[in-house]
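**Student:** Pasting a predicted model and its sequence here:
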Amino acid sequence: MKVIPLILMGCGGVGRQLLQHIVSCRSLHAKQGVHLRVVGVSDSKSLIIASDVKQKELDDNILAEVCRVKSDGSSLSKLTSLGESQVFSNSESRTKVLDIASILGKSTGLALVDCSASSETIGVLKEGVNLGCCVVLANKKPLTSTLEDYDKFVSYPRRIRHESTVGAGLPVISSINRIISSGDPIHRIVGSLSGTLGYVMSEVEDGKPLSQVVKSAKSLGYTEPDPRDDLSGMDVARKALILARLLGKCIDLGSIKIESLYPEEMGPNKMSVEEFLNGGVVRLDNNIEERVKKASLNGNVLRYVCVIEGARCNVGIQELPKNSALGRLRGSDNVLEIYSRCYSQQPLVIQGAGAGNDTTAAGVLADILDIQDLFP
């Protein structure tokens, strides 16, 4: 039986779903000859680890309790009397994770699995790589930090997996890597990489006011608590940056032209969420309506996409043909068109659910299993 020790960093929606997947797949993984040994779980305030990380694990009962406590919105610091485990405060967490990495990294191996949305994990992950650990990411921040940080992670290609940073569980990163490895140069990528903005743009195409669509999207749970986090385009820009760097472009976020769907005067530092939803967003309706009509007269539709071509990496609203894969997009799916020498006339199209805790966690789990050959 191949054993993969791992520490989960981040126990929000994706992290909890990953733990549930690990537990529910025990019998399947046993048939495949692999066991995921969870030796630690951390949130922003605490770290819980097995009492003996060399031999033991946080058993499934403890993992279930971790999920319950986090679902209630509490910190892992509440778990002070759970079986054979220890709880450490945030100030001790970094040192303890690196202690475990130094013990396991170059002996049994250790996977550091980052399902947080924090940039504070970057330092630990970099040191973990130096200690021989593997890194599996759903968190985009480590790959959209400085080029120095990015180069550090990708200098160990066998030991890093990050499929879920773009398109959740869709095979975006692996497909691009396979094309690049085959010597087929990719010269253009166009993608709708936000389920929220995909939904918004397909709804306004049907004649609904932007303000109504944004409110509906929020009530359906498609947006962040503050919809401007989605409407700013920053999440799409981070995904675009990951793809651009994958193609060898030495750029950072500041190099990307980003079109926000709201003006600076409606930003979070100028307007509350309530003010934006109740009075601000309605002032954006006319402009979007006019752009939709203009696109329609040209036989096109509007989509919020990233475009990576040559030295250009832009994120914003584009007019696209109605009969293209992106033009036919409805609802919250992600769609990516990849153009290369082999896919010059008809692009390689990847489409499917590109968001959601379940889908993202499944992608992370697949990435963990993909590195099993590196473990004894």
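**Tutor:** Thanks, I have it.
**Student:** Going by C-alpha atoms from here, please, whenever you check contacts or count neighbours.
**Tutor:** OK.
**Student:** So Ile368 is in contact with Leu137, correct?
**Tutor:** No: when contacts are counted by Cα atoms under 8 Å, Ile368 is not listed as touching Leu137 (9.6 Å).
**Student:** which residues do the two both contact?
**Tutor:** Contact criterion Cα atoms under 8 Å, 6 or more residues apart in numbering; residues shared by Ile368 and Leu137: Arg161.
**Student:** Flag every buried residue along stretch 160-176.
**Tutor:** 160-173, 176 (16 or more other Cα atoms under 10 Å).
**Student:** Let me fix that, I meant to ask about stretch 100-120.
**Tutor:** The neighbour-count check on stretch 100-120 (16+ other Cα under 10 Å) flags 100-105, 109-116 as buried.
**Student:** What of stretch 46-58?
**Tutor:** For stretch 46-58, burial by neighbour count (16+ other Cα under 10 Å) applies to Ser46, Leu47, Ile48, Ile49, Ala50, Ser51, Val53, Lys56, Glu57, Leu58.
**Student:** which of the buried residues of stretch 100-120 sit farthest apart?
**Tutor:** Ile103 and Ser116 (23.6 Å; Cα to Cα).
**Student:** quick one: Ile62 is in a strand?
**Tutor:** No: applying DSSP: H, G, I helix; E, B strand; the rest coil, one finds Ile62 to be helix, outside a strand.
**Student:** SS state for the residue lying closest to it once chain neighbours are set aside?
**Tutor:** Counting by Cα to Cα, 6 or more residues apart in numbering, Ile62 lies nearest to Leu82, which is 6.7 Å off, once chain neighbours are set aside. Classification of Leu82 using three-state DSSP returns coil.
**Student:** For the protein, which segments are assigned as strands?
**Tutor:** Using DSSP state E, the strands of the chain run over residues 2-9, 34-42, 46-50, 85-89, 111-114, 134-137, 160-161, 186-192, 257-258, 300-309, 312-321, 333-340, 348-353.
**Student:** can you list contacts of the fifth one?
**Tutor:** Applying Cα under 8 Å, 6+ apart, the set of residues contacting strand 111-114 from outside is 4-10, 121, 125, 128, 133-139, 368.
**Student:** next, the one to line up against it:
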Amino acid sequence: MARKIQLTLLGCGGVGRQLLRHIVSTRKLHEDQGLRVAVMAVVDSKSIVLGEKNEELDDTALLEICLAKEKNNQMPETGKTFLSTILMDDHATFFLVYPTGRPLVVADCTASEKIGQALAEIADLNCCIVLANKKPLTSSFNVYDRIAALNRRYRCESTVGAALPVIATLNRLLNSGDSIKKIVGALSGTLGFVMSRLEYGESFSDIVRQAKELGYTEPDPRDDLGGMDVARKALIMARLMGWRINLEDVEVECLYPPSLAPKLMSTMQFLKEGLAELDLPMRNRVKEAAARGCVLRYVATIENFHCKVGIVEQPQQSALGQLHGSDNLVEIFTRCYSTSPLVIKGAGAGNDTTAAGVLADVLDLQDYFG
């Protein structure tokens, strides 16, 4: 008899939909392994879809959900549909309509700030949690500690490097007693693309506009240029190492001045006018770095109980200096890797890659299901 992993998906955006498609497309693979990922419920900000008679949603229903969400951003009328409040308030309301007392994995593929408290309550119900959403792990310690207390019953690989084994590697090092001295990471595919293109003499504004057209940036590129996404990833790694620090303790270099902030300038105005103000200062920084045989990279540096995120100069022939495009790269310096760091490199962004990382985390919890 196949071991059944019962899963509830929170969030049905790009990553959530791709996760459902991965689950459907890997049925034969998992069947051969004696496994079945049973999706019991899919939750978005407006509704909850459950299978009939509390059974799992079949593959047809899962694909219908994906298509309906893509077409009109609404759940289809399949199975049983309820009004959802779990993503709109701080209470795990979902469990009022889902039978408790059975093993369950809850996968958070949202970008919700408010969901942290709900996940903390879910953790108290003895569930397993898988996170692609960085915000619960970078919020208050009241939330973080309750999730982290799950120990091996929670996974969060996709919060830092999509499917790259950054968290797993750090856990292996920490559990072996190998003390981590320093972590340096290029952790934004968007900013990696922008920084590497600057080497070819293109203007900063043209590169950012191109990145937006290619779908690399958020709808407002300032969400990437502000550096907060990288800061959250750095904080997750620092907290994993036992540091009791908060997001405001992370030193962040924002790539645009306060005068170009969203409160003062619309996205359209920023793209048409504001970005051009950044061209000359960035061009000068590129020239100064090149004169020293270096290139610019936007990186997170975690060392001596201090997290710093921003542009640094890197030798052209270094691992970070040779990084191009939207790939991520993390260098980990430890007692064992003191002079030659452990390097993890590869695609660190994209719905497909991130969803693959989430599914791998879900499968990693299979021992909790008989």
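**Tutor:** It's in. Just so it is clear, the model here is predicted, and its values are computed rather than measured.
**Student:** coming back round to it: can you put the buried residues of stretch 46-58 of structure 1 in JSON lines and add distance to Val38 of structure 1?
**Tutor:** Shown next, in JSON lines, are those (distance: Cα to Cα, whole Å):
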{"residue": "Ser46", "distance to Val38 of structure 1": "16"}
{"residue": "Leu47", "distance to Val38 of structure 1": "12"}
{"residue": "Ile48", "distance to Val38 of structure 1": "10"}
{"residue": "Ile49", "distance to Val38 of structure 1": "9"}
{"residue": "Ala50", "distance to Val38 of structure 1": "8"}
{"residue": "Ser51", "distance to Val38 of structure 1": "12"}
{"residue": "Val53", "distance to Val38 of structure 1": "9"}
{"residue": "Lys56", "distance to Val38 of structure 1": "9"}
{"residue": "Glu57", "distance to Val38 of structure 1": "5"}
{"residue": "Leu58", "distance to Val38 of structure 1": "6"}
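**Student:** Run a quick neighbour tally on Pro263 of structure 1.
**Tutor:** The number of residues packed near Pro263 of structure 1 is 12, by other Cα atoms under 10 Å.
**Student:** what's the answer for Asp252 of structure 1, then?
**Tutor:** Using other Cα under 10 Å, the number of residues around Asp252 of structure 1 comes to 17.
**Student:** From Gly201 of structure 2, how far out is the aligned partner of it in structure 2?
**Tutor:** Counting by TM-score structural alignment, Asp252 of structure 1 corresponds to Asn246 in structure 2. As judged by Cα to Cα, to the nearest Å, Asn246 of structure 2 and Gly201 of structure 2 stand 38 Å apart.
**Student:** Next: Phe193 of structure 2.
**Tutor:** 14 Å.
**Student:** Between those two, which is the more surrounded one?
**Tutor:** The neighbour comparison of Phe193 of structure 2 against Gly201 (other Cα under 10 Å) goes to Phe193, with 21 against 10.
**Student:** which residues sit in contact with the equivalent of the more buried one over in structure 1?
**Tutor:** Using TM-score structural alignment, the partner of Phe193 of structure 2 in structure 1 is Tyr199. Counting by Cα under 8 Å, 6+ apart, Tyr199 of structure 1 touches Ala217, Arg330, Gly331, Ser332, Asp333.
**Student:** Scan those and report the most crowded one.
**Tutor:** Ser332 (22 neighbours).
**Student:** who's in contact with the residue lying closest to that residue once chain neighbours are set aside?
**Tutor:** Using Cα to Cα, 6+ apart and skipping residues adjacent in sequence, the residue nearest Ser332 of structure 1 is Gly195, 4.0 Å away. By Cα under 8 Å, 6+ apart, the residues touching Gly195 of structure 1 are Tyr222, Gly331, Ser332, Asp333, Asn334, Ala353, Gly354, Ala355.
**Student:** I figured the fifth one hits Gly167, correct?
**Tutor:** Yes: in this structure, Asn334 of structure 1 is within contact of Gly167 by Cα under 8 Å, at 6.6 Å.
**Student:** Need the overlap of contacts for these two.
**Tutor:** With Cα under 8 Å, 6+ apart as the test, Asn334 of structure 1 and Gly167 both reach Leu193, Ala353, Gly354.
**Student:** Please name the residues that touch Gly123 of structure 1.
**Tutor:** Contacts of Gly123 of structure 1 (Cα under 8 Å, 6+ apart): none.
**Student:** Oops, could you answer that again for Val97 of structure 1 instead?
**Tutor:** Val97 of structure 1 neighbours (Cα under 8 Å, 6+ apart): Val124.
**Student:** Map it across to structure 2 for me.
**Tutor:** Match for Val97 of structure 1 (TM-score structural alignment): Phe94.
**Student:** can you check Gly331 of structure 1 too?
**Tutor:** By TM-score structural alignment, Gly331 of structure 1 lines up with Gly325.
**Student:** Then Gly363 of structure 1?
**Tutor:** So, by TM-score structural alignment, Gly363 of structure 1 is matched to Gly357.
**Student:** that older thread, neighbour-wise, which one of the shared contacts of Asn334 and Gly167 of structure 1 leads?
**Tutor:** Among the shared contacts of Asn334 and Gly167 of structure 1, the one with the most neighbours (other Cα under 10 Å) is Leu193, at 27 neighbours.
**Student:** For that one, give me its contacts.
**Tutor:** Val166, Gly167, Val236, Lys239, Val305, Cys306, Asn334, Val335, Leu336, Gly354.
**Student:** now the strands of structure 1 in a markdown table, with distance to Ser232 of structure 1?
**Tutor:** Putting the strands of structure 1 into a markdown table (distance: least, Cα to Cα, whole Å) gives the following:
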| stretch | distance to Ser232 of structure 1 |
| --- | --- |
| strand 2-9 | 27 |
| strand 34-42 | 29 |
| strand 46-50 | 31 |
| strand 85-89 | 34 |
| strand 111-114 | 24 |
| strand 134-137 | 23 |
| strand 160-161 | 27 |
| strand 186-192 | 14 |
| strand 257-258 | 8 |
| strand 300-309 | 11 |
| strand 312-321 | 9 |
| strand 333-340 | 18 |
| strand 348-353 | 21 |
